[in-house]
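Asks: have a look; sequence and predicted model below, questions after that.
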Amino acid sequence: MEAPRCPVVELRQYTLHPGQRDVLIDLFDREFVESQEAVGATVLGQFRDLDDPDRFVWLRGFEDMPRRAGALESFYGGPVWRAHRDEANATMIDSDDVLLLRPASTGGGFPVPRGTRPAPGEPAPTPPSLVLATIWYGHGPFGTEFVEFFEQRVRPVLTGTGAEPLAYLRSEHAPNTFPALPVRTSEEVFVWFARFADEAHLEQHLNRVRLSEHWREELLPTLSSRLARPPQRLRLAPTERSALR
């Protein structure tokens, strides 16, 4: 099988000052996409959190941890960030909520984007969809046995109830190769992403899962025994230049 795309992924959740999300998105989409990809990062997607008007969520990928270090050193030490960092930082209350992840299996990485990303100010080539990110927090590592449980038993239920799975990842515990940007190293997480046409389709999926006897009686007890706390669910609307749409 082919190696997964972006074997190292950051899931970044920013808490912003009230009313500043669109300010940051305009700046990010204009200045921080191509400039990061030029030095070796992949901007996988950037989103508005539908349930929190002051949260901006984005995904950034790398080929490996050493190249992550080189890309981040080049970007944050480079002219684009230097020119715009004060404007970006002025929108933020907190930018340290970061999970470092890796694909849970060779089939768990993010797909190659459909089409091309529009230039700043241009309309998107495809209509926006909705992305659901579900974060499961474990008592311990999500090992091979759990990944097989997800692939063989959970994913078919998600697909059968209307989800379009995109990727599923687990914690990457390699040392942080760019300590200037902290990551949540103490967490054991399994994160899956799915795409939906709109909010109505997402809600239909969640309702179907809740009503599924197979889910309630067979899968949920096994899953719940592995979780340290309730899952976190992020309903994410792609920005105009998000590669994941």
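Replies: That came through fine. Worth saying up front: this structure is predicted, and the values here are computed from it rather than measured. Residues are numbered from 1 along each chain as shown.
Asks: going by C-alpha atoms from here, please, whenever you check contacts or count neighbours.
Replies: Noted.
Asks: touching stretch 221-228 from outside, list them.
Replies: Here stretch 221-228 makes contact (Cα atoms under 8 Å, 6 or more residues apart in numbering) with 136-140.
Asks: let's see that with 6 Å instead.
Replies: 137-139 (Cα atoms under 6 Å, 6 or more residues apart in numbering).
Asks: now list the buried members of those residues.
Replies: 137-138 (16 or more other Cα atoms under 10 Å).
Asks: Serialize the contacts of stretch 221-228 to CSV and add fields for secondary structure and distance to residue 202.
Replies: Shown next, in CSV, are the contacts of stretch 221-228 (DSSP: H, G, I helix; E, B strand; the rest coil; distance: Cα to Cα, whole Å):
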residue, secondary structure, distance to residue 202
137, strand, 22
138, strand, 25
139, coil, 28
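Asks: presented hereafter is structure B, for comparison with structure A:
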Amino acid sequence: MDECCAVVDLRQYTLHPGQRDILVDVFDEYFVEGQEAAGMHIVGQFRDLDDPDRFVWLRGFADLRSRADALAAFYSGPVWRAHSGTANRTMIDSDNALLLRPIELRDGYPRLDSPRAPIGATFVPDSVIAGAVCHRGAPGDGFVEFFTDHVLPALTASGAEPVAVFESLVAENNFPALPLRDEVVLAWFARFPDEAAYDDHRRRLAASQVWQRKVLPELVCRSAKPVQELRLRPTARSQFR
């Protein structure tokens, strides 16, 4: 388990066309260290490979109280005041956010001291961070056990063993200035060295009789709405890469 973060925000922003690189530049140059100085862990920030106007990121907190304190410190602080105008002008919607707690974090998931490229870095890795957000019925519905016993083995057999698995943290939003989606989910993320490896995983999954005949139909049946699949490219300064 991450020594930092028992609470994680998964945030997905819809941006104005052509504005994503502007937000990435501001985020990587100012918002990583600015937020971490306030008491957060910026786990990873990504371009969505399937949507040129989507920016996705993860940040962690030691606990709920720390979340409220850190967010208040950052959003009332000098870094946000100086650069919020530039960031906000890129955004159509920044309210697509989920409050999560880790179920399992494996090797490959960034820790506080994981390497991060320096400010000004421009090299973007070839790696793909793939994931999914599964919309559950309610807490205690057996979805975690279904994922562990059936979904995870099928993913592993196709070359996509997740490095991070989260479920919704059902709690009051203690920083209401940033809305959260009122949904119960399970989310997972896996790392692939490049798009070819990810494509091979998808082909193997499509050819898997276990996945197609048993796991996928039950996953669809158990899900409150369609699973959101994510195919993400880390930015130059993302720790999760």
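Replies: Great, that's in hand. Computed from a predicted structure; not experimentally measured.
Asks: quick one: TM-score?
Replies: Put the two chains on top of each other and the TM-score (TM-score structural alignment, normalised by the length of the second structure) is 0.92; 241 aligned residues with a Cα RMSD of 2.2 Å.
Asks: next, format the contacts of stretch 221-228 of the first structure as a markdown table and append distance to residue 100 of the first structure.
Replies: Output for those, formatted as a markdown table (distance: Cα to Cα, whole Å):
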| residue | distance to residue 100 of the first structure |
| --- | --- |
| 137 | 13 |
| 138 | 15 |
| 139 | 17 |
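Asks: what's the longest strand in the second structure?
Replies: Longest among the strand segments of the second structure by residue count, using DSSP state E, is strand 91-105.
Asks: quick check: that one compared with the first structure, mean distance?
Replies: The superposed strand 91-105 of the second structure is, by mean Cα distance after the TM-score superposition for the first structure, a mean 1.6 Å from where its aligned residues fall in the first structure.
Asks: hmm, back to that, which one among the contacts of stretch 221-228 of the first structure gets closest to residue 160 of the first structure?
Replies: Taking Cα to Cα as the measure, residue 160 of the first structure lies nearest residue 137 of those, at 24.0 Å.
Asks: where along the second structure do the strands fall?
Replies: Secondary structure of the second structure by DSSP E: the strands cover 7-15, 41-48, 54-61, 91-105, 128-135, 164-168, 185-192, 225-234.
Asks: with residue 28 of the second structure as the reference, name the closest of these.
Replies: Taking Cα to Cα, strand 41-48 is the member of those nearest to residue 28 of the second structure, at 8.6 Å.
Asks: from the chain's centroid, how far away is that closest one?
Replies: Put simply, strand 41-48 of the second structure sits 7 Å off its chain's centre (Cα atoms, centre = their mean, to the nearest Å).
Asks: can you check stretch 196-212 of the first structure too?
Replies: Relative to its chain's centre, stretch 196-212 of the first structure lies at 20 Å (Cα atoms, centre = their mean).
Asks: that stretch maps to which residues in the second structure?
Replies: Mapping stretch 196-212 of the first structure onto the second structure (TM-score structural alignment) gives residues 192-208.
Asks: report the buried residues of the matching stretch.
Replies: When burial is assessed from 16+ other Cα under 10 Å, stretch 192-208 of the second structure yields the following buried residues: 192, 197-198, 201-202, 204-205, 208.
Asks: enumerate residues external to that stretch that contact any of its residues.
Replies: Stretch 192-208 of the second structure has contacts (Cα under 6 Å, 6+ apart) with 126-128, 158-159.
Asks: what about 8 Å?
Replies: Against stretch 192-208 of the second structure from outside (Cα under 8 Å, 6+ apart): 126-130, 154-155, 158-160, 211-212.
Asks: that older thread, turn the strands of the second structure into CSV, columns for distance to residue 33 of the second structure.
Replies: Converted to CSV, the strands of the second structure look like this (distance: least, Cα to Cα, whole Å):
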stretch, distance to residue 33 of the second structure
strand 7-15, 17
strand 41-48, 8
strand 54-61, 12
strand 91-105, 20
strand 128-135, 22
strand 164-168, 23
strand 185-192, 24
strand 225-234, 17
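Asks: quick one, which of those strands is nearest to residue 67 of the second structure?
Replies: Taking Cα to Cα, strand 54-61 is the member of the strands of the second structure nearest to residue 67 of the second structure, at 5.5 Å.
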